[in-house]
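**Student:** A structural model of the following input is requested.
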Amino acid sequence: MSLAREVSFEIDERIFDEGGKADRFWVIHTGTVALDLRVPGRRAAVVETLGAGEVLGWSWLVPPHHWHLGAQATSPVRAYEFDAAAVRDLCGKSPELEHELCTYVAGVIAGRLRSARVRLLDLYAPYGAGEVP
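**Tutor:** Prediction:
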C-alpha cells in the first residue's frame, strides 16, 4: 500500500481504452466500473462490471502492457491506484511478492474468463450457459 495513491472517477468517466498503454492498475474502494470490448460498427459491449474490493486492470503485468479491454466508471468511483513500473520493480526485488501477485492476478484472469464464458453461452448457446456445479 506504500505505492498506492487514492484517486476518483466521475460517473461515465473513461478510465482506459482497449489497446492503450497499461501502465497502472487499481483496487476499487467504492463504486462500479464496466469492462467493455470494442465492436466494429456498434458501441462497446460490456463484458463485466467490477465493484468494491476488485482489481481493475491486469494487462500491466503481461507484455506488451496494452489494455485488452476498456473501462468506464458506471457510478462515482474511489480507488487505490498503483504505478505498474514501480510494482514490477518491487516484484523484481522480492520473489515472494512476485509469486503472490502473479498467483493472485492469474486467479483474477481465470475468474474473468469463466464469467465471459458464461455470458457468451447465455447469449449464443441454444439452452443457455447452465452453471456447472
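**Student:** Could you use CA atoms for every contact and neighbour count after this?
**Tutor:** Noted.
**Student:** all helices of this structure, in order?
**Tutor:** Using DSSP state H, the helices of the chain run over 84-93, 95-124.
**Student:** Redo those helices as CSV? Include mean neighbour count.
**Tutor:** Shown next, in CSV, are the helices of the chain (neighbours: other CA atoms under 10 Å):
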stretch, mean neighbour count
helix 84-93, 15
helix 95-124, 14
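**Student:** Those: which one's closest to Gly41?
**Tutor:** helix 95-124 (19.1 Å; CA to CA).
**Student:** elements contacting that closest one?
**Tutor:** strand 45-50, helix 84-93 (3 or more CA pairs under 8 Å, 6 or more residues apart in numbering; DSSP states H and E).
**Student:** Now the second one, please; I'll put the structures next to each other:
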Amino acid sequence: MSQAREVHFPAGAGIFAEGTRAESFWIVRSGTVTLEIPVPGRRPASVESLGPGELVGWSWLFPPYVWQLAAEAMTPVRAYEFDGTRVRLLMDADPAFGSAVGHWVGRVLALRLHQTRTRLLDLYAPHVTPG
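**Tutor:** Presented below is the predicted three-dimensional model:
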C-alpha cells in the first residue's frame, strides 16, 4: 500500500481504453467500474462490473503491457492506483512478494474466466425445458 495513491473518477469517466499502454492498475475503494469490449458501430459491450475491493486491470503484468479491454466508471469511483512498472520491479526484487502478487492476479483471472464462461453458457447454451 505504500506504493498506492488515491484517485477519483467521476461517473462516465474512461479509466483505460483497449489497445493503449497498460501502465497502472487499481483497487476499487467505492463505486462501480465496468469492463467493456469496444464494438465497431455500436455501444461498447459490458462484460463485467467491479466494486469495492476488486482489482481493475491485469494487463500491466504481462507483456506487451497493452489493455485487452476498456474500463469506465459507472458511478463515481474512489480507488487506489498503483504504478505497474514500479510494482513489477518490486516483484523482481522480492520473490516472495512477486509470487504473492502473481498468485493474486492469477486467482482474479481464473475467477473472471469462470464468470465469463458461465455468462456465455447462459447466453448461448441450448436451453432444455423440463418435460
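**Student:** nearest to Leu50 of the first structure, of the helices of the first structure?
**Tutor:** Of the helices of the first structure, nearest to Leu50 of the first structure by CA to CA is helix 95-124, at 10.2 Å.
**Student:** Out of the helices of the first structure, flag the one nearest Leu69 of the first structure.
**Tutor:** So among the helices of the first structure, helix 95-124 is nearest, using CA to CA, at 11.7 Å.
**Student:** The residue lying closest to Asp17 of the first structure once chain neighbours are set aside: neighbour count?
**Tutor:** Excluding its sequence neighbours, the residue lying closest to Asp17 of the first structure (CA to CA, 6 or more residues apart in numbering) is Gly70, at 4.2 Å. If you count neighbours by other CA atoms under 10 Å, Gly70 of the first structure ends up with 23.
**Student:** cool, and Val28 of the second structure?
**Tutor:** Count around Val28 of the second structure with other CA under 10 Å applied: 23.
**Student:** how about the helices and strands packed on helix 95-124 of the first structure in a markdown table, adding distance to Ala125 of the first structure?
**Tutor:** Listed next are these as a markdown table, based on distance: least, CA to CA, whole Å:
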| stretch | distance to Ala125 of the first structure |
| --- | --- |
| strand 45-50 | 17 |
| helix 84-93 | 38 |
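**Student:** Can you list the buried residues in stretch 11-28 of the first structure?
**Tutor:** Residues of stretch 11-28 of the first structure classed as buried: Glu13, Phe16, Asp17, Glu18, Ala22, Asp23, Arg24, Phe25, Trp26, Val27, Ile28 (neighbour count, 16 or more other CA atoms under 10 Å).
**Student:** Can you give the contact residues for it?
**Tutor:** Identification of contacts with stretch 11-28 of the first structure by CA atoms under 8 Å, 6 or more residues apart in numbering yields 9, 37-38, 51-60, 65-85.
**Student:** Tell me the buried residues within those residues.
**Tutor:** Going by neighbour count (16+ other CA under 10 Å), these have 9, 37, 51, 54-60, 65-75, 77-84 buried.
**Student:** Which of these fall in strands?
**Tutor:** When those are checked against strands (DSSP state E), the matches are 9, 37, 55-56, 70-73, 77-83.
**Student:** Could you dump the helices of the first structure into CSV and include distance to Arg42 of the first structure?
**Tutor:** Below are these laid out as CSV (distance: least, CA to CA, whole Å):
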stretch, distance to Arg42 of the first structure
helix 84-93, 32
helix 95-124, 17
